[in-house]
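1. Sharing a model that was predicted from the sequence below.
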Amino acid sequence: MRSKIVTADEAIALIRDGDTLASTGFVQTGFAEALLSALERRFVATGSPRNLTLFAAAGQGDGKTLGLNHLGHAGLLRRVVAGHWGRMPKVAQLALDNRIQAYNLPQGIICQLFRDLAAGKPGSFSKVGLHTFVDPRYGGSRINAATTKDIVSLVTVDDEEWLFYKVGEVNVAFIRGTTSDTFGNITMEREALTLNNLAMAMAAKNSNGIVIAQVERIAERSGLPPRQVKIPGILVDCVVVAEPAQHMQTLATQYNAAYAGEFRVPAASVVSTPLSERKIIARRTAFELPPNGIINLGVGMPEGVAAVANEERISHLLTLTVESGLIGGIPSSGGNFGTGVNMDAVIDENQQFDFYDGGGLDMACLGMAECDAAGNVNVSRFGGRLTGAGGFINISQNARLVVFVGTFTGKGLEIEVTDGKLRIVQEGGQRKFVKQVEQITFNGQYAYDRGKPVFYITERCVFRRVRGGLALIEVAPGIDVDRDILPNMDFEPIIGEYAVMDARIFNANPMGLEAELLNLSLPERVIYDPERNILFLNFEGMHVRVEEDVKAIWDICELRCRAAGKPVGVIINYDRFRINQDMYDAYAEMDRYFLANYFSQITRYATSAFLRAKLGEAFSARSIAPHVFERREEAQAFLAGRNGDAGQPG
């Protein structure tokens, strides 16, 4: 059989007018730059091929001229279905000018559509995108007036709403690897990511299309270890050897062996950075990190959370992931975003989104461009810019806990921290908390209805999505609500009792988060007074995130109760106590166990009216006496009335 090795121009000559092209890449990592350059070169010289349809999941390009920007010519494209548009502004401008049909689907959905097309399915069912701009009731993912055909439909299965995404077809797939033999078997040993290469190749081949691969070197037939072959030659029609300048490992790096997983790099030295607004936000967000949790950190400001985790020496307690397919290790940033070092594993992009969509993430930390009174967030289209959702919808809808981060205002904000207090030196010229977001990328009401905890963290305050909308729950020391917050919002949030943000955030010293996350202070929080036979549980400021937290409380309480040797009365301080929604049942089961085996009576107090109502509602729903009083004295009096004179705590 003849060799499949051809030049880029010979391969591109196979593409016909009206074909549907699938392209893989993440920023510029894994992108077939030589193939797209050749496609542009042919079109500029001949005016052909014309009216192509493009399918692209992640953002692919440098935001200027590279990547999918090669396709930004009038007449070359007829229709584009993409997850992220911000990296290809030349193509995005065609969409904004109504010169092409244009859709913005969730990145994970496009990844999964490649796989479904390969399997001969008509499309994908998913809840991802419900109640966002992707939902047909909110626009159906269409970007402009030139786009009239629906590719997303709302369906009902077993009385539940789902979205059905039509699969389309793929006539040409551009894939990329490291080494190909003459038959087209392809390995990826020097690639940082595997992305959707295999799924796309199968989709094109099973649609009677062609697969064109870009590689950096050639081996003899049958000269590659079969277990290293990621795309078998039976799927590949042409192989193009690219010049090094068009086969960079990432946008910013020609080649880094650590990105390819050849070795593990030494841990970087911990360098403390100044208390900027970004670091303040990252520090406050770090308090939400679930110990031993699986986490996705978005691009931009969320990346600072990883730096804080490193500074606090808690990185070993977390598993960071990136939607590109990375699991574990240290994610890269900037032009290397999507790659990483010291990974535990690198899986295909569509498989990563399977994991995300199924609820595998314990926490997601994502940016926000706009937020409104309903807690809706927009990151996809604002201020005349078409950015696209990327993986934002998949991630935000399915993580167990979602934290949105961003400065309170944008464009010119300046702050300073003096003596542990925050001062706004110059207010930003752009408001982020608006009356109504331009486009709904995240639906706050839908998240609340599903019981998802959602926080919105800025440098000066923290909001939470509660019944009725956005509630102010924390304010930074030195910040005045009437001076620094309300005048810079287009709506008034729900304001009741709110706490002061933890003072440690505004001190340059490490915050001691390891003890916080691992509940190492629990023995000091659970005290038994034998003279009065009372167990005092000081849960002030505590956050119950995962089952391990419940078990830690369970174990220390049982130890104290066994030492007492008789039923004890219990008083619990719930000031600033927080518990994740999915932990209420486990927590209630613990209460039932101790009431049945160790506690003679239990009572609780919290100064926050909101927290009293929330705890009371949760306990009542689980058939537990909801005695949550406002003051310690009331809780003691209640316990004294049930048990005799309970005395005063020390």
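-> Happy to help now that I have it. Numbering: from 1, shown residues only.
2. CA atoms for contacts and neighbours, from now on please.
-> Fine.
3. Is the most centrally placed residue in the chain in a helix, a strand, or coil?
-> For the chain, the residue nearest the mean C-alpha position is residue 364 (4.0 Å; CA atoms, centre = their mean). Assigned by DSSP: H, G, I helix; E, B strand; the rest coil, the conformation of residue 364 is strand.
4. Ok, residue 497 next?
-> Following three-state DSSP, the label given to residue 497 is strand.
5. my guess is it contacts residue 609, does it?
-> Yes: applying CA atoms under 8 Å as the test, residue 497 and residue 609 come out as touching, 7.2 Å apart.
6. re the thing from before, give the contact list for the residue nearest to the centre of the chain.
-> By CA atoms under 8 Å, 6 or more residues apart in numbering, the residues touching residue 364 are 295, 296, 297, 298, 395, 396, 399, 400, 401, 402, 403.
7. From residue 529, how far off is it?
-> 41 Å (CA to CA, to the nearest Å).
8. same thing with residue 305?
-> Per CA to CA, residue 305 is found 40 Å from residue 529.
9. Show me which of those two is the more surrounded one.
-> For residue 305 and residue 529, the more surrounded residue by other CA atoms under 10 Å is residue 305, and the numbers stand at 24 against 14.
10. For that one, which non-adjacent residue is closest in space?
-> Nearest residue to residue 305, sequence neighbours excluded (CA to CA, 6 or more residues apart in numbering): residue 282, at 4.7 Å.
11. here's the one I want to compare it with:
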Amino acid sequence: MSKRISAKEAASLIGDGSVVTVSSSSGLGCPDAVLAAIGERFEATGHPRGLTTLHPIAAGDMYGIRGIDHLARPGLLKRTICGSYPSGPSTAEPPAIWRMIGENAVEAYNIPSGILFDMHREAAAGRPGVFTKVGLDTFVDPRRHGCAMNDNPGEPVVRVERFGGEEWLFFPAIRPNVAVIRATSADERGNLTFEHEGAFLGALEQAMAAHNNGGVVIAQVKREVKSGTQSPQDVRVPGILVDHVVVAPDQMQTTQTPYDPAISGEIFHPLSHFETAEWGMQKVIARRVATELADGMAVNIGFGISANVPRILLEEGLHGAVTWVIEQGAVGGLPLLDFAFGCSSNAEAIMPSPHLFTYFQAGGFDASLLSFLEIGQDGSVNVSRLSARPHVTAGAGGFVDITSHAKRIVFSGLFKAGARVGVSDGRVVIEKEGKVNKLVREVEHVSFSGPRASAAGRDILYVTERCVMCLTPAGIEVTEIAPGIDLQRDVLAHADFPLLVSPNLKVSDAALYRPEPMGLALPRKVTPGLALQPKAEARAA
């Protein structure tokens, strides 16, 4: 017997005061038809009221998939806990959810995505919650913001605990009444396959959390198929967990992308299909970041300038030398840009996002390439909140999970906000100086803790168009300047704190600043213990 119902019927199943967990990453995997129906029901009847919603990565965007904005109505939404929020250009009207956050009309939290997935796992297993060191000394820590995004936080979501003689953050499990997830196909028994999806995200964990706590699981899919026609190895969420299925044939694969079979791994595009980065300052910075890599590395990348680094390697004939891993689940291939960020073409594997966060949280990868909004005197970085431009920032997503134990991080960005900087004849030219310093005494929101990283001896680099800096126990040190840049006039004078200068300060390679390929060659990754193998073999002989 089919489990199919309409989106309107699905919305009618959600009671006042429910805790609703939604699986999506911006537009990727967003069950937008069901969310729209919930908003429409509230407009017509005033119900459901007082919802708490959980969004482990994000729900919706500003480019056609409204997601959480369908629910961002006073009275409907009481409390929302997200890995990140919709964001967009400063010139655009802010998303409705950001207006509610700014007006303190909703209790709003930003819990790191991996921890939110962990909380679902603990709720599904009937355990009390999550102990973790991820987020200590960041905005996640209750001694700072405790994940709160405004002045209407409600009941705290995290506390500090002592366990085994060590300090931990504890996040109590939250038990959802409803899970709204998405897949491509459902059979009549509710078995779900994801053949056109760009990621599995955490649909299984969210479904189990709701089901095991007596809740309802609603799956939005593209199509219904006959039972017995799906391969059991392709079923990612079994029908025993799914109560109802809503068919929405027009669901987008991801933001502004109806369907690309290379995103879902059904075909591989030839490398000639992909465009390389346009010439300009962001490409120059991405090139400099690329020189920090080694052949054989597994490297995480985030949104922003660093997302262009895979295209640098492609242009240099080095595609495949580095395996890219992104939090939505793709491993290998070529990560996509702009609206499709979070997906990869030609991926080697697509992992469930919660499993990939386990890999990230313990620092199982070689390096991470990320962006910054602000850099503090102590090396801390803010990517998650600027009160002057709140809806341009989205929260941290998986940033805190990824950076808490990363061995090596390369942050990249423009040195100063609002500056107009160009490249001419192999030299950097500051055409108009910016008005806002990004190197500040204290960052507004600590997304990454410089002191914790320094104490752990982690390798932290900051790459800008003007200079390269590193984190040392004594502070941030300038190690390299771009050709055409004056150290005092263009760098030291535009930081709100004294920068250290390396006694071995050098000028960056001139090849970075010319549009032709730079002939990049990556060294081989050094594998720990490999150098000892011949001696061990000799002893055995």
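-> Received it, and whenever you're ready, just let me know what you need. All values derive from a computational prediction rather than experimental measurement.
12. what secondary structure does the aligned partner of the residue nearest to residue 305 of the first structure in the second structure sit in?
-> Using TM-score structural alignment, the partner of residue 282 of the first structure in the second structure is residue 286. Here residue 286 of the second structure is recorded as helix under three-state DSSP.
13. what separates residue 286 of the second structure from residue 478 of the second structure, distance-wise?
-> Taken as CA to CA, the span from residue 286 of the second structure to residue 478 of the second structure is 18 Å.
14. Among those two, which residue is more densely surrounded?
-> residue 286 (28 against 24).
15. Quick one: map residue 128 of the first structure onto the second structure.
-> So, by TM-score structural alignment, residue 128 of the first structure is matched to residue 134.
16. neighbours of its match, just the number please.
-> Each residue near residue 134 of the second structure was counted by other CA under 10 Å, and the total is 22.
17. can you give me the helices for the stretch 451-600 of the first structure?
-> Residue ranges of the helices in the stretch 451-600 of the first structure, as given by DSSP state H, counting those that start in this stretch, are 513-517, 522-525, 547-564, 584-597.
18. how long is stretch 520-530 of the second structure end to end?
-> Chord length of stretch 520-530 of the second structure, first to last residue, is 25 Å (CA to CA).
19. And that stretch, what's buried?
-> 520, 522 (16 or more other CA atoms under 10 Å).
20. what ranges do the strands span in the stretch 201-350 of the first structure?
-> 210-215, 217-219, 229-231, 238-241, 294-297, 319-322, 326-327, 330-331, 340-341, 345-346 (DSSP state E, counting those that start in this stretch).
21. Okay, strands next: where are they in the stretch 51-200 of the second structure?
-> In the stretch 51-200 of the second structure, the strands defined using DSSP E, counting those that start in this stretch lie at 51-55, 77-82, 107-110, 129-132, 159-163, 166-172, 178-182, 185-187, 192-193.
22. Which pair of the contacts of residue 364 of the first structure spans the longest distance?
-> For the contacts of residue 364 of the first structure, the farthest-apart pair by CA to CA is 298 and 400; their separation is 15.5 Å.
23. Compare the two (neighbour count), which wins?
-> Each of residue 298 of the first structure and residue 400 has its neighbours counted (other CA under 10 Å); residue 298 has more, 25 against 21.
24. Who's the closest spatial neighbour of the more buried one, skipping the chain neighbours?
-> Excluding its sequence neighbours, the residue lying closest to residue 298 of the first structure (CA to CA, 6+ apart) is residue 366, at 4.9 Å.
25. what residue of the second structure matches up with the one you found?
-> Match for residue 366 of the first structure (TM-score structural alignment): residue 370.
26. Could you report the neighbour count for that match?
-> For residue 370 of the second structure, the count of nearby residues is 23 (other CA under 10 Å).
27. swap in residue 433 of the first structure?
-> 24.
28. again, but for residue 299 of the second structure
-> Residue 299 of the second structure: 22 surrounding residues under other CA under 10 Å.
29. gap between it and residue 406 of the second structure?
-> Where residue 406 of the second structure is concerned, residue 299 of the second structure sits at a distance of 10 Å (CA to CA).
30. Give me the common contacts of these two.
-> With contacts taken as CA under 8 Å, 6+ apart, residue 299 of the second structure and residue 406 have 365, 366, 367, 368 as neighbours in common.
31. Could you double-check that the match of residue 366 of the first structure lies in contact with residue 299?
-> No: using CA under 8 Å, residue 370 of the second structure makes no contact with residue 299, being 10.6 Å away.
32. Map residue 97 of the first structure onto the second structure.
-> So residue 97 of the first structure corresponds to residue 103, using TM-score structural alignment.
33. ranges for the helices of the stretch 51-200 of the second structure?
-> Along the stretch 51-200 of the second structure, the segments classed as helices by DSSP H, counting those that start in this stretch run 96-102, 113-125.
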